[in-house]
Every structure is written in structure tokens, then in C-alpha cells.
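Visitor: Got a predicted structure here, sequence first:
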Amino acid sequence: MSLKDRITEDMKAAMRAKDAGRLSTIRMLLAACKQREVDERITLDDAAVVSIVDKLIKQRKDSVAAYAQAGRSDLVDKESAEIRVLEGYLPQRLSADEIAVQVAALVAELGASGPGDMGRVMAAAKAKLGGQAEMALVSAAVKQALGR
């Protein structure tokens, strides 16, 4: 079963359970997937769906920070609940140590040596670790590996 099919089945289950919060989050995710399919005239695979989930989680985290700063705890709770639902569709994430090991292997493989190679290493890391790791952690590991 593809990730998109699983999300659709979860939407049906949320409808049956009358779980309005979960249902609205899943519908928002499916709408984002459908929008991308229509815009790019493609059928999304699991990796593309994971990248959409990642993007939506990042947006929600940014919103949580803004709402917390504004003192809107009601909106913080709503966005945090959406984050928890969306995180259920992500694959198991790599730990910081595992990311560092993967990045070190990439740096050695590419022969990267300094801060000027950051873009090349990040492109390879995004291709290899996309969906498995948060890119902010990958970026920090690349900077550390390149001595930046």
C-alpha cells in the first residue's frame, strides 16, 4: 500500500470516528498532494508525499513559533496537533549521530574539503537523506564536517 493510499484510508477512518481535527489535517495533506499532482501533471510516489509532509510540518513549526511569540496558545495547540498527525506519515528519522556518519561518508565520497563544497555536499545529502532526516540537522552536520 502506498503512502498516499494509507493517508486516504486514514481519512476514511477519521470520518467514521468523527475526529474533526485529524480529518481536517489529513484533508489538508491530501489537498496539498493533489495540488502538486495537478500543477506538475505527475503522480506522486512515496518520496514526493514525504517531501510534502516535511514541508507542511516546517510550515506548522514556523506558525507555532509565531503564535507562541504572540501569546496565542489556542492556535499553538491547534498547529501542534496538526504536526503530531503529519509526523505519523514520516518514515523513521535518523539520529544526529547517524546523520553525522552519513554526511562524513558523503564528504569522503565527493572529496569535499572546505566551505566552498557546501552546496555540492548538501545536494548529494538531500538526494540521499531526503525524508530520512531533517535538513536543518543535515546542514549543521555538513558545516561541521567541512570545518565551517
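Guide: Arrived safely.

Visitor: from here on, contacts and neighbour counts on C-alpha atoms
Guide: OK.

Visitor: can you pull the buried residues of stretch 88-99?
Guide: 89-90, 94, 99 (16 or more other C-alpha atoms under 10 Å).

Visitor: What of stretch 100-108?
Guide: The neighbour-count check on stretch 100-108 (16+ other C-alpha under 10 Å) flags 100, 102-104, 106-107 as buried.

Visitor: then this one, side by side with the first:
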Amino acid sequence: MSLRNRIQDDIKTAMREKQRERLAILRMLSAAIKQREVDERIELSEADITAVLEKMVKQRRESIRQYEEGGRSDLAEKEAAEIVVLEEYLPEPLSEDELNGLIDAAIKESGAESMKDMGKVMGLLKPQVQGRADMGAVSQQIKARLS
């Protein structure tokens, strides 16, 4: 089942079971997907929908950090609950060993030797790890190896 269909089915289930919080989060996700489709005048692929999910999770993590700094634990908890629901639709995260193996293979395949070759490595890795690893952390690991 496609990710889009799964989200729509879960919206219907949440409506039937009167899960208001979950329903609101899923509708927000569906709206974000549709908004991007309208803005770009395309139908989003599975990878594009995953990118929308990643962006939403990243935004909520940043919000949690800001709410905690501001002493608003109630709002931070709400954002954390949203993350739990959104992460259900992301692919299984890569283990540290799997990620290191992919980074090593990409460095070897691209022939990268210095920081100026980082773009080549990221270009090879991004399709493989998107949605399964934090791209910021992947970037840091690549920098450490190419330095």
C-alpha cells in the first residue's frame, strides 16, 4: 500500500474511532502533502512524501527545543506527541553500522579524498538514507572522514 493511501486510510480509521488528536495530526500531514502538490503542480512520489514527513518532524523537534527553553513543557509534550504519530509513516531508521557501511561505500564509489568532494558523497547517499537517518548527522560523519 502506498504511503498516501495508508495516510488516507488512517484518517478514516481515526474518524471512525473518534481519535481527535491523531485525526488532527493526520489531516495536517495530508494538507501539507496536498499544499506541496498544488504549489509545485506535481503529484508527489513516495520519496517526496517522506521528505514532507521529515520536514514536519524536524520542525517539531525544533519547536520542542524552543518550548523547553521557554519553560513551556505543556506545548513541548504536544509537539512530542505529534512526532510519535508522524514517525509511524517514516521508514525504519538505519542502525549505526548500516549507516557507516553506506558512508564508506559512497566515499569509495565517488573516489572522494577531501572536503571538496563532499557533494559527490552526499549525492550518492541521499537517495539511500533519506527518511532513515538525520541528514545533518550524516553530513557531520562525512566531514569527519574527509577531513
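Guide: Yes, it's here. These numbers were taken from a predicted model, which means no experiment stands behind them.

Visitor: what's the TM between chain one and chain two?
Guide: Between these two chains, after superposing, the TM-score reads 0.95 (TM-score structural alignment, normalised by the length of the second structure); 147 aligned residues with a C-alpha RMSD of 1.1 Å.

Visitor: Go through the buried residues of stretch 88-99 of the first structure and say which is closest to residue 75 of the first structure.
Guide: residue 89 (22.2 Å; C-alpha to C-alpha).

Visitor: what helices or strands is the longest helix along the first structure leaning on?
Guide: As assigned by DSSP state H, the longest helix anywhere in the first structure is helix 46-70. The contact analysis (3 or more C-alpha pairs under 8 Å, 6 or more residues apart in numbering; DSSP states H and E) places helix 46-70 of the first structure against helix 3-17, helix 20-40, helix 73-87.

Visitor: wait, what's in contact with the residue most central in space within the second structure?
Guide: Among the residues of the second structure, the one closest to the centroid is residue 54, at 2.0 Å (C-alpha atoms, centre = their mean). Counting by C-alpha atoms under 8 Å, 6 or more residues apart in numbering, residue 54 of the second structure touches 90, 131.

Visitor: distance of it from residue 108 of the second structure?
Guide: Distance of residue 54 of the second structure to residue 108 of the second structure, given as C-alpha to C-alpha, to the nearest Å: 28 Å.

Visitor: now stretch 139-148 of the first structure, how far from the centre of its chain.
Guide: 21 Å (C-alpha atoms, centre = their mean, to the nearest Å).

Visitor: Residue 121 of the first structure: neighbour count?
Guide: Each residue near residue 121 of the first structure was counted by other C-alpha atoms under 10 Å, and the total is 25.

Visitor: I'd guessed it sits against residue 107; true?
Guide: Yes. The criterion here is C-alpha atoms under 8 Å, and residue 121 of the first structure meets it with residue 107 at 6.6 Å.

Visitor: ok so, going back, in helices only, show me the buried residues of stretch 100-108 of the first structure.
Guide: Per DSSP H, these map to helices at 100, 102-104, 106-107.
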